[in-house]
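K.L.:
Have a look at this fold, sequence not included:
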């Protein structure tokens, strides 16, 4: 790919990809827009699903290849696809979840990492084509842990360890949880190193439903997402990124990856916004 020359004042562009489960598929359209404009991020920081997407992209996959990967996993037969998902799609995505008999989480997360390892042909951060920062939370001292070197997949696995959903990860003597617990949108990690920072918040839009009483799982995850949204709001007030994007993603749950078409459709306005703002900032 041919990369654009930067304007004198903007040479290093940072990209922060936030957590949000299945809504993180929206990150793919942001990456496609960067590819379209010939922009290569100088640094990427990711939390949870943002770490997954960041690892795929930093290892060399283009945004379009990541979209194709989603559709390939979703639709095993080309002739089947008519824009409407069926129960086979649900079963196929559900097969990515491996039940855990550990009381600390419902799923092990090992199948997700195995899936990731099939496409990320890098075992360490040092092998990536773009430097990547991955966040996790240290359960012991409630601190943020930022991985920049060493084993890549264990860092990503730690970053997706949503409390109660995926079991925690032990690394270097520490018990690690999802990075969203401490930094759901880690754009601050890039601000000292980059001239322009783009932050993509895929927390989605919540609406009260008086006809539906939330389940135990909905309540736990909903509470976690409210906490993340509160942290992001506070940080935006005190130290905002240069470009903040929040796709208007509605009615997509944490693990509803089978709603890819819906997510991509709802993210299109943000894709257009990013294109316009980058063209203005870079004078292209």
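P.N.:
Nice, I can see it. Predicted model only: the values in this text are computed from it and were never measured. Numbering: from 1, shown residues only.

K.L.:
From now on I want contacts and neighbour counts done on CA atoms only, so please keep to that.
P.N.:
Will do.

K.L.:
for residue 41, helix, strand, or coil?
P.N.:
Using DSSP: H, G, I helix; E, B strand; the rest coil, the structure places residue 41 in coil.

K.L.:
what sits against it?
P.N.:
If you count contacts by Cα atoms under 8 Å, 6 or more residues apart in numbering, residue 41 has them with 12-15, 130.

K.L.:
show me what contacts the residue nearest to residue 21 when sequence neighbours are not counted?
P.N.:
Leaving aside its chain neighbours, residue 21 sits nearest to residue 254 (4.6 Å; criterion: Cα to Cα, 6 or more residues apart in numbering). Neighbouring residues of residue 254 by Cα under 8 Å, 6+ apart: 20-23, 221.

K.L.:
Any chance of CSV for the residues you listed, columns neighbour count and distance to residue 247?
P.N.:
Shown next, in CSV, are the contacts of residue 254 (neighbours: other Cα atoms under 10 Å; distance: Cα to Cα, whole Å):
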residue, neighbour count, distance to residue 247
20, 27, 11
21, 21, 14
22, 20, 13
23, 31, 9
221, 18, 19
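
K.L.:
Residue 277: which of these is nearest?
P.N.:
residue 23 (22.4 Å; Cα to Cα).

K.L.:
Tell me which residues touch the closest one, please.
P.N.:
If you count contacts by Cα under 8 Å, 6+ apart, then residue 23 has 202-204, 249, 252-254, 257, 263 around it.

K.L.:
Next up, a structure to set beside the first:
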């Protein structure tokens, strides 16, 4: 049976994970023995939502009810530090608001473990000491989960580095965007919203730099994992959505639906081949 679930980073394509959560709920008998959730960047957000057993319909309604153009009022090709700082505060407020329905938003990793009995692991790049660090109840029991998630989501330029215990952190996906290598791959499944752009545009913009960073991270992760248990759940037509800060309700819904369809098909077609099924 599946004991470990990995959610890769993917920026604003992570709405696909709402669809994955719906598909997991429909195939819940495959996930009765989950012991660990690993999430990176936006994948850490939805990994936490899985642990808190937040229903996919609630998440879809919640996020489709937000005005992202107002929340993240950032011109990605003309960004200012003040905009980035404000976006970071708004992002944290959104996650805290959702958590507050289910658990104390200031819950620590140790407290979350006692609450759920599921190990939650995320990562962030410590730019103070130049090393990738992992957060979970064994390594960082007293760190607040919301702080680690905020650090893991700090994509350079879009969000500022996040300070934890005197150290500054950036997005964990920069170094390992889909860390299935942390667990026994035979007992694991990874949902991936990797980005692989076509180099057919001669005009380089800041958004292209961000996409390039995500691409390098994703390719490195796939080469490192070397596993058949990493499943891409989004069609290539959604590649440009990774750092699209002006998504409409229709954009969010379409990403969610594509993630749901692909996640469900993956489970249906491959569950016999997966270990223990």
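P.N.:
That came through, no problem. All values derive from a computational prediction rather than experimental measurement.

K.L.:
and residue 15 of structure 1, how many neighbours?
P.N.:
Residue 15 of structure 1 has 29 neighbouring residues, counting by other Cα atoms under 10 Å.

K.L.:
Map it across to structure 2 for me.
P.N.:
Aligning on TM-score structural alignment places residue 15 of structure 1 opposite residue 5 in structure 2.

K.L.:
Could you check how far whichever strand or helix holds its match is from the centre of its chain?
P.N.:
For residue 5 of structure 2, the element it lies in under DSSP states H and E is strand 4-7. Distance of strand 4-7 of structure 2 from the chain centroid (Cα atoms, centre = their mean, to the nearest Å) equals 10 Å.

K.L.:
hang on, the earlier thing: just curious, which of the contacts of residue 41 of structure 1 is nearest to residue 140 of structure 1?
P.N.:
Nearest to residue 140 of structure 1 among the contacts of residue 41 of structure 1, with distances taken as Cα to Cα, is residue 15, at 29.0 Å.

K.L.:
where does the closest one sit relative to residue 236 of structure 1, distance-wise?
P.N.:
Per Cα to Cα, to the nearest Å, residue 15 of structure 1 is found 16 Å from residue 236 of structure 1.

K.L.:
Identify the residue nearest the geometric centre of structure 1.
P.N.:
residue 50 (1.9 Å; Cα atoms, centre = their mean).

K.L.:
which other residues reach the longest helix along structure 2?
P.N.:
Taking DSSP state H as the criterion, structure 2 has its longest helix at helix 249-270. Helix 249-270 of structure 2 has contacts (Cα under 8 Å, 6+ apart) with 13, 15-24, 27, 60, 64-65, 231, 233-235, 238.

K.L.:
hang on, the earlier thing: narrow the contacts of residue 23 of structure 1 to those that are buried.
P.N.:
Taking 16 or more other Cα atoms under 10 Å as the criterion, what is buried in the contacts of residue 23 of structure 1 is 202-204, 249, 252-254, 257, 263.

K.L.:
can you pull out the helices in structure 2?
P.N.:
16-26, 42-51, 56-64, 68-71, 81-100, 109-116, 145-152, 206-225, 249-270.

K.L.:
residues in structure 1 aligned with the second one?
P.N.:
The alignment of helix 42-51 of structure 2 onto structure 1 (TM-score structural alignment) spans residues 49-58.

K.L.:
next one: the fourth one
P.N.:
Helix 68-71 of structure 2 corresponds to residues 93-96 of structure 1 when matched by TM-score structural alignment.

K.L.:
Superpose on structure 2 and give me the mean offset of the longest strand belonging to structure 1.
P.N.:
Counting residues, the longest strand found in structure 1 (DSSP state E) is strand 132-138. Strand 132-138 of structure 1, aligned to structure 2 and superposed, deviates on average by 0.7 Å (mean Cα distance after the TM-score superposition for structure 1).

K.L.:
Quick check: which helices or strands does that strand pack against?
P.N.:
strand 43-47, helix 49-58, strand 143-147, helix 152-159, strand 174-178 (3 or more Cα pairs under 8 Å, 6 or more residues apart in numbering; DSSP states H and E).

K.L.:
now for residue 264 of structure 2: what does it line up with in structure 1?
P.N.:
Using TM-score structural alignment, the equivalent of residue 264 of structure 2 in structure 1 is residue 271.

K.L.:
Report how many residues lie close to its match.
P.N.:
Considering only other Cα under 10 Å, residue 271 of structure 1 is surrounded by 22 other residues.
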